[in-house]
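Asker: predicted coordinates and the sequence they were generated for:
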Amino acid sequence: MRISESVTIDESELEERFVRSSGPGGQNVNKVSTAVELRFNVAASSALPGEVRARLVRLAGRRLTDDGVLVIRAERFRTQERNREDAQERLFDMIREACIVPKRRIKTKPSRGEKERRREAKAKRSHVKRLRGSKPDFG
């Protein structure tokens, strides 16, 4: 499946397991395994370039196991098929996001006007706090 111009994932790399859902479905919930647990081995996947893999690991957070397997659980819908599509779409969105190279931050210095406004605000605040101090002795 083509995810972006640089990433294409083979369907054999995705492992799906159907489990009982806790979502909507009434009595059906107790009988049918509609929730999908989609597993994608990020560490062993040959489809991901190194920098995309590193960003995906960071994006995955706690959804990534110690073995480097990304686990996405989908139980939003009542049917297996819709949950399966939902899980795949969430995985693909996460990979697409990992494909985007973040822009490097350009360091800038505060302008002279910003520095002056900051100093004036500090002086004003200092003055307000000084007025809150002990009362002057008039005696």
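Answerer: In hand now; what should we look at?

Asker: from here on, just use CA atoms for contacts and neighbour counts.
Answerer: OK.

Asker: what's the distance between V101 and S45?
Answerer: 20 Å (Cα to Cα, to the nearest Å).

Asker: what's the answer for A74, then?
Answerer: With Cα to Cα as the criterion, A74 and S45 are 22 Å apart.

Asker: follow-up on the earlier one: neighbour-wise, which of V101 and S45 wins?
Answerer: Per other Cα atoms under 10 Å, whichever of V101 and S45 has more neighbours is S45, with 16 against 10.

Asker: so that one lies in a helix, does it not?
Answerer: No - under DSSP: H, G, I helix; E, B strand; the rest coil, S45 falls outside any helix and is assigned coil.

Asker: distance check, the closest residue to it other than its chain neighbours against A60.
Answerer: Excluding its sequence neighbours, the residue lying closest to S45 (Cα to Cα, 6 or more residues apart in numbering) is E13, at 7.3 Å. Using Cα to Cα, one gets 17 Å for the distance from E13 to A60.

Asker: likewise D86?
Answerer: From D86 over to A60 the distance is 17 Å, taken as Cα to Cα.

Asker: here's the one I want to compare it with:
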Amino acid sequence: MIDFSQEIKYKTSRSPGKGGQNVNKVETKVEAVWNVENSLFFTNEEKICIKNKLSNRMNKIGELCINSSETRSQIENKKIATQKMLQLVTQSLYKSTIRKPSERTRSSIEKRLMFKKKLSYIKRLRNKNNWE
């Protein structure tokens, strides 16, 4: 797995949701921010690929932003946000193979032709000129 976590910056804020008295005092929500353009870890082609596939999660400056407020712990949320970001970037760099269509088999061609002959025979029987 790719590890560019040293380039990620973290911002914290008060998290909405459960936490009791803790929720008003402690900043547990974590936002992980990574500037794709300034990254030293990836090549230009990889950066373009990341930008294209993750453009809906990027801001105008070109930073990839991931939020996490799943747990009450800031450290846990930081780990979760980092894992999400690493997973998204690795998925965006994955290139799927292009499917090559296979040729028709002889039996499938024969079945199709037999079906066509059967239909034409049925339609020929429906013809009014055949009944006379």
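Answerer: Done, it's in. All values reported here derive from a predicted model rather than from experimental measurement.

Asker: thinking again about what came up before, E13 and A60 of the first structure: which is more packed in?
Answerer: Higher neighbour count among E13 of the first structure and A60: A60, with 19 against 15, using other Cα under 10 Å.

Asker: what do we get in the second structure for that one?
Answerer: In the second structure, the residue matched to A60 of the first structure (TM-score structural alignment) is L54.

Asker: how about the contacts made by that match?
Answerer: L54 of the second structure sits next to 64, 88, 92 when contact means Cα atoms under 8 Å, 6 or more residues apart in numbering.

Asker: what number of residues lie near the second one?
Answerer: Pointing back at L88 of the second structure there. Neighbours of L88 of the second structure under the rule other Cα under 10 Å: 15.

Asker: so it: helix, strand or coil?
Answerer: Secondary structure assignment for L88 of the second structure (three-state DSSP): helix.

Asker: and the equivalent of it over in the first structure, how close does it get to R105 of the first structure?
Answerer: Matched by TM-score structural alignment, L88 of the second structure corresponds to M94 in the first structure. From M94 of the first structure over to R105 of the first structure the distance is 23 Å, taken as Cα to Cα.

Asker: cool, R73 of the first structure as well?
Answerer: Computed as Cα to Cα, the R73 of the first structure to R105 of the first structure distance reads 35 Å.

Asker: tell me which of those two has more neighbours.
Answerer: More crowded of R73 of the first structure and R105, by other Cα under 10 Å: R73, with 22 against 6.

Asker: now do the same for that one: its match in the second structure.
Answerer: In the second structure, R73 of the first structure lines up with N67, judged by TM-score structural alignment.

Asker: what does R82 of the first structure give?
Answerer: R82 of the first structure maps onto E76 in the second structure, by TM-score structural alignment.

Asker: same question, K103 of the first structure
Answerer: By TM-score structural alignment, K103 of the first structure lines up with T97.

Asker: is its match in a helix, a strand, or coil?
Answerer: Counting by three-state DSSP, the backbone at T97 of the second structure sits in coil.

Asker: how far away is T65 of the first structure from V71 of the first structure?
Answerer: When T65 of the first structure is compared with V71 of the first structure (using Cα to Cα), they lie 8 Å apart.

Asker: so between those two, which is more surrounded?
Answerer: For T65 of the first structure versus V71, the count of surrounding residues by other Cα under 10 Å is larger for V71: 20 against 13.

Asker: the helix or strand encompassing that one vs the second structure, mean deviation?
Answerer: Secondary structure from DSSP states H and E places V71 of the first structure in strand 69-74. Superposing on the second structure places strand 69-74 of the first structure at an average distance of 0.4 Å from its equivalents, by mean Cα distance after the TM-score superposition for the first structure.
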